[in-house]
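Colleague: only the shape, not the letters, is given here:
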């Protein structure tokens, strides 16, 4: 049976993707370093959903540990790699850049070396809409240049994309990068706005609304993300026969390399997102209006035409529906 290695399997997206793979009857080896960036108890709870669901094996390994990663690839010999482990968080990258260098750069290099050694059938890795940085043209397209990141986190994700291209070109490793747009939903990350807003509102506390509430995000529901990820994973990247080196499309290559946006293509004002949460909770938020934070982007919006053309799927879960599902999970998990 083929083996899929899922890094960051105790994370938000990692747990959901591993769960879907197990439900499909696949063998999954998951790794995570279980760091304390946010509640480790939540990470263990996610792992609890994976254990016993099928052919699942977990190992606590940090992707930045070169020797451990080399031994893992040699032992597991994965056919496919879904690389979702990373140090996340735009604002945290301003305070703790070394964590991003270790996990997102050194760790990604170890992933690439493992994929090279085993000649994996497909490497799919998480990039981010943050790579669009200072771009002002909306919606963001994979054809756009992404040379002006506004956070170190975004810079590491841009670096991952070009590192991956080099390995696809040099060693023929089919490689696909996925630019996720503000993912939310059940089992989400406590450092994300929806989680923090919900916790504060239920406690009767004020919420911090950055950018005076005028920020715009392409909020994308977790189930849509997982569907897109698995469809891409099942279709290895191939060289683009129409790629023109004189007018290159950054999203394709003469190498087996692709980049895709995965977003809802429905940019939503932050205040409308809060309104959806107020409706789901049945309470009105006490809002503390604040300026935009260093490293934050003002607006994001995904052009998903390339994804739709490649795998026939476009995320479409409405924000009000997705937020209501999150609240249902949150109450069940924390109030039961």
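Modeller: Thanks, I have the structure now. Just so it is clear, the structure is predicted and the values come from calculations on it, not from any experiment. Residues are numbered from 1 along each chain as shown.

Colleague: from now on I want contacts and neighbour counts done on CA atoms only, so please keep to that.
Modeller: Noted.

Colleague: residue 96: neighbour count?
Modeller: 12 (other C-alpha atoms under 10 Å).

Colleague: in the stretch 201-336 of the chain, which spans are strands?
Modeller: Here the stretch 201-336 of the chain has its strands, by DSSP state E, counting those that start in this stretch, at 206-209, 216-217, 220-221, 257-262, 268-269, 286-289.

Colleague: so which of these is nearest residue 231?
Modeller: When these are compared by C-alpha to C-alpha, strand 257-262 sits nearest residue 231, at 11.6 Å.

Colleague: packing partners for the closest one?
Modeller: Under the contact definition 3 or more C-alpha pairs under 8 Å, 6 or more residues apart in numbering; DSSP states H and E, strand 257-262 sits against strand 175-180, helix 305-311.

Colleague: for comparison:
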């Protein structure tokens, strides 16, 4: 049997695909290799996967319904899908809104419709985001809270994904699990994220922009901890019953909200460089703090993050230096 991983050339997608391959699964990856950030990094991630005989790759934009269906029609044994392809980034959505509706709404609908036509589908796991909590003030963020006040279009598209998924689980009995990721970081990460941009600026002697005058906190979650949760859930599909659809939503984070300046301090130690800071006001679409309640995923699949920020950042820095040399 085969697992389809969308966004396979992405940060989380590559790591999920690699763990699945290491466990003996066959994996089909799909990605459009867009230029939101360095395409060379995406190709380098793919090279890590192409070393496996059980991996095959399809270059395809998921918003192209006909293209996706044609590309996948000759792969009859897909039983599980991990949908990670999306247009990411809160700030980018302020100036490029249509890219978010095309990828995150139309693209997700394509994957839902594709899965609806699979005879042997066991489970579809898809990426949501902690951004859906928007203007919520109650911490830690719980999946029982209302998420009807998004503060960015990106967040709104992710909330829309959750609603779309529930409707398909209800109508067609497709087992669907959504994961609200909390600030994922680590080797092979995204160049638009703070830990990467801060690393570059510090090594180049540039000033770091620190928004909200440093009064920011994030639930920083190391990539290995994220992947362990994704894979555990993939093998444990939800079961509907009575009036309940086979659908569920989880937070997946480190369950520790840390000041942004702790990230800076961890980078200073790992890089052996003193950071120069420029305090700035809050940006549009941003939130002051994130903090994941992970009790449900801990209860259901034994999820337990094990990597602290002080342990994870040195691993990223070691990889970053090696990648830049290579």
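Modeller: Arrived safely, thanks for sending. For clarity, every value in this text was computed on a predicted model and none was experimentally measured.

Colleague: circling back: of the strands of the stretch 201-336 of the first structure, which stretch is the most buried?
Modeller: strand 257-262 (a mean of 28; mean count of other C-alpha atoms under 10 Å).

Colleague: same list, the helices and strands packed on strand 257-262 of the first structure, but as a markdown table with mean neighbour count and distance to residue 142 of the first structure please.
Modeller: Formatted as a markdown table, those follow (neighbours: other C-alpha atoms under 10 Å; distance: least, C-alpha to C-alpha, whole Å):
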| stretch | mean neighbour count | distance to residue 142 of the first structure |
| --- | --- | --- |
| strand 175-180 | 26 | 9 |
| helix 305-311 | 17 | 8 |
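
Colleague: could the ones you listed go into TSV alongside distance to residue 207 of the first structure?
Modeller: Output for these, formatted as TSV (distance: least, C-alpha to C-alpha, whole Å):
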stretch	distance to residue 207 of the first structure
strand 175-180	25
helix 305-311	35
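
Colleague: residue 139 of the first structure: which of these is closest?
Modeller: From those, taking C-alpha to C-alpha, the stretch that ends up closest is helix 305-311, at 10.8 Å.

Colleague: packing partners of the closest one?
Modeller: On a contact count with 3+ C-alpha pairs under 8 Å, 6+ apart, helix 305-311 of the first structure meets helix 222-233, strand 257-262.

Colleague: tabulate the ones you listed (TSV), appending distance to residue 143 of the first structure.
Modeller: Formatted as TSV, those follow (distance: least, C-alpha to C-alpha, whole Å):
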stretch	distance to residue 143 of the first structure
helix 222-233	18
strand 257-262	9
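
Colleague: picking up where we left off before, could the strands of the stretch 201-336 of the first structure be laid out in TSV, adding distance to residue 144 of the first structure?
Modeller: Shown next, in TSV, are the strands of the stretch 201-336 of the first structure (distance: least, C-alpha to C-alpha, whole Å):
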stretch	distance to residue 144 of the first structure
strand 206-209	29
strand 216-217	18
strand 220-221	21
strand 257-262	11
strand 268-269	22
strand 286-289	32
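
Colleague: so which of those strands comes closest to residue 137 of the first structure?
Modeller: With C-alpha to C-alpha as the measure, strand 216-217 is the member of these nearest residue 137 of the first structure (13.5 Å).

Colleague: what is the burial count for residue 51 of the second structure?
Modeller: Residue 51 of the second structure is flanked by 9 other residues according to other C-alpha under 10 Å.

Colleague: then residue 281 of the first structure?
Modeller: So residue 281 of the first structure, with other C-alpha under 10 Å, has 18 neighbours.

Colleague: under the alignment, what does it map to in the second structure?
Modeller: Counting by TM-score structural alignment, residue 281 of the first structure lines up with residue 271 in the second structure.
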